[in-house]
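Undergrad: Provided below are the primary sequence and the corresponding predicted coordinates.
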Amino acid sequence: MAEGRTQWRWWVVPLLALIVWGMARDGDDAKGERASPSHRSSDRPSSDARPSDKPTGAPDDSPSAGSRKGSYEPARYARQVRTHAREAGISPRLLMAILYNEAYKPHDPELERSWQRFKPDAAFGIANMHRTAFDETKRGKDFASRSWEELPDDRDLALKAAAWHLHDLAAQLGPDSGGAGSGGSGGGLSRDELLALGYNAGSGNMQAFARGVKPGSMAQSYLDKLRGNWAKAGRAVGG
């Protein structure tokens, strides 16, 4: 009987993964998007969207937290987001908004690994980070000895890696890129918006957008979603 249950689980879990991920928008593909011309919205996140309340529920930064099915809510990780964002010198609101953007799929370790068997280049962890991005980001950092395969189980590591990835993107972007009051270029996009697009579509596309190239349809969709999550992200991190 034990052997029969094991065989049943081996077939059902991958099948469930295919059904769930097939229904969800596959944001992984957007990360490889080319910088192709498309429409561009003039809307930007409101800078005066201040928090009106604080999220309930104490954040859980233990590695085992990642294994609890149905337990994921980005706002519960506000403390870790603020800590890692401060250490990396990036906006905690930006990091939280990206977490909301990346919350379109279930972040269950077993499900992520089952899907990865069918799609080896899939992203891991609550910040949906690809292996290449993680391996490049960890160089010279205090988590250099950690492995990409750990991301589904260690959400704090996933947050830390995402924060430092944004830090590295900011260094590539330079200090004078980004609109929305920064005085720089960016085709009407704020610096945080450019960094979010870099996280989604890669540094090359980010720099193209900073020069005024209009985001393609998938990058624009990611940007629209970020703007929609901006106020909620601000409330979650307290500003």
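TA: Yep, that arrived.

Undergrad: can we go C-alpha only for contacts and neighbour counts from here?
TA: Will do.

Undergrad: Give me the buried stretch members for stretch 145-155, please.
TA: 148, 151-155 (16 or more other C-alpha atoms under 10 Å).

Undergrad: if you go through this protein in chain order, where are the strands?
TA: Secondary structure of the chain (DSSP state E): strands at 177-179, 185-190.

Undergrad: what's the closest of those strands to Phe118?
TA: strand 185-190 (36.1 Å; C-alpha to C-alpha).

Undergrad: Second structure follows, compare the two:
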Amino acid sequence: MTESGAPKRRRWLLVLVFALVVYIIVRAADTPQGNPPPHGKTSVSPSSPSAGSPASSPSPATSSYDPADYAAQVRTRARQAGVSAQLVMAILYNEAYKPHDPSFERVWQKYKPDAAFGIANMHRATFDEVKKDRDFAGRRWEELPDDRDLAVEAEAWYLHDLSAQLPAHWTAPYKRNDLLALGYNTGTGNMLAFAHGATPDSQARSYLDRLHANWSKAGKAVETS
């Protein structure tokens, strides 16, 4: 059962503040004295590129993040998975509500073991299922915070898998991309229930509203010149 909106937001805010405090302490302890990293940047160990990665590899993950910076990766991965690039980008905007700094994500995961990783906020079980028999089958969920192209690749293929499970016709007044976004946020079972007329709760409805608000911006981001 989903908590009501206001108490849930207050609880999430308290947890986020706690995680930020821990994160700041950890970063302060890890930063060498007298040689701080450039402002707004995070030192990240390089990770191996995923198989079939685009020619223009993503820049190393930093604390400064704009989904539009990864438009090339979004277009490539969406094309490979046969899904809408605009949808992939709109979901990245939806999932940009928390700091996508690798160190922060790892601190957060220690406090909340079931937390999601990467700019597409993917849980371990979902990633392990999506990667089966794919080019990135040898990659690990723990790599998602450092490899944003891998995060986009996994997101695109998850949307592909969700799409494959939708019926040919459904009774609910939702477009395919709306249902896929709801599936991304709430899981396959809920997506199918919504397709057959179930009413999304306030959290799922809010996610869909944000998707619609981000839709035009996402479309502009993935336009090719």
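TA: Received, thanks. Quantities reported herein were computed from a predicted structural model and do not represent experimental measurements.

Undergrad: who's in contact with stretch 137-150 of the first structure?
TA: Outside stretch 137-150 of the first structure, the residues that touch it by C-alpha atoms under 8 Å, 6 or more residues apart in numbering are 124, 131, 134-135, 161, 164-165, 168.

Undergrad: ok, back up a step: to Trp230 of the first structure, which of the strands of the first structure lies closest?
TA: strand 185-190 (12.6 Å).

Undergrad: tell me, what residue is most central in the first structure?
TA: By C-alpha atoms, centre = their mean, the first structure has its centre lying nearest to Ala127, at 3.7 Å.

Undergrad: So that residue sits against Ala97, correct?
TA: No. Counting by C-alpha atoms under 8 Å, Ala127 of the first structure does not reach Ala97; the two are 10.5 Å apart.

Undergrad: For the top helix by length along the second structure, name the packing helices and strands.
TA: Longest helix of the second structure, by residue count under DSSP state H: helix 5-30. Secondary-structure packing of helix 5-30 of the second structure (3 or more C-alpha pairs under 8 Å, 6 or more residues apart in numbering; DSSP states H and E): helix 102-111.

Undergrad: Could you single out the nearest of the buried residues of stretch 145-155 of the first structure to Arg76 of the first structure?
TA: Nearest to Arg76 of the first structure among those, counting by C-alpha to C-alpha, is Arg155 at 11.4 Å.

Undergrad: Could I get the contacting residues of the closest one?
TA: 61-63, 65-66, 125-126.

Undergrad: how about it, what's its partner in the second structure?
TA: In the second structure, Arg155 of the first structure lines up with Arg148, judged by TM-score structural alignment.

Undergrad: again, but for Glu193 of the first structure
TA: In the second structure, Glu193 of the first structure lands on Asp178 (TM-score structural alignment).

Undergrad: so who does that match touch?
TA: Leu208.

Undergrad: In the contacts of Arg155 of the first structure, which residue is surrounded by the most others?
TA: Counting neighbours by other C-alpha atoms under 10 Å, Ile126 comes out on top of those with 30 neighbours.

Undergrad: Could you find the closest non-adjacent residue to that residue?
TA: Nearest residue to Ile126 of the first structure, sequence neighbours excluded (C-alpha to C-alpha, 6 or more residues apart in numbering): His107, at 6.0 Å.

Undergrad: How much space separates the one you found from Asp154 of the first structure?
TA: His107 of the first structure sits 11 Å away from Asp154 of the first structure, going by C-alpha to C-alpha, to the nearest Å.

Undergrad: anything in contact with each of the two?
TA: 66, 125.

Undergrad: show me the contacts for the counterpart of Met191 of the second structure in the first structure.
TA: Matched to the first structure by TM-score structural alignment, Met191 of the second structure sits across from Met206. Contact analysis of Met206 of the first structure by C-alpha under 8 Å, 6+ apart lists 173, 194-195, 197-198.

Undergrad: one more time with 6 Å, if that's ok
TA: 194, 197-198 (C-alpha atoms under 6 Å, 6 or more residues apart in numbering).

Undergrad: What does Ala71 of the second structure correspond to in the first structure?
TA: So, by TM-score structural alignment, Ala71 of the second structure is matched to Ala78.

Undergrad: Next: Asp128 of the second structure.
TA: Alignment note (TM-score structural alignment): Asp128 of the second structure maps to Asp135 of the first structure.

Undergrad: so what's its match closest to, chain neighbours aside?
TA: Closest to Asp135 of the first structure by C-alpha to C-alpha, 6+ apart is Trp148, at 7.3 Å.

Undergrad: ok, now how distant is Phe104 of the second structure from Leu20 of the second structure?
TA: 7 Å.

Undergrad: Same drill for the two, tell me which one is more crowded.
TA: Using other C-alpha under 10 Å, the more surrounded residue of Phe104 of the second structure and Leu20 is Phe104, with 21 against 16.
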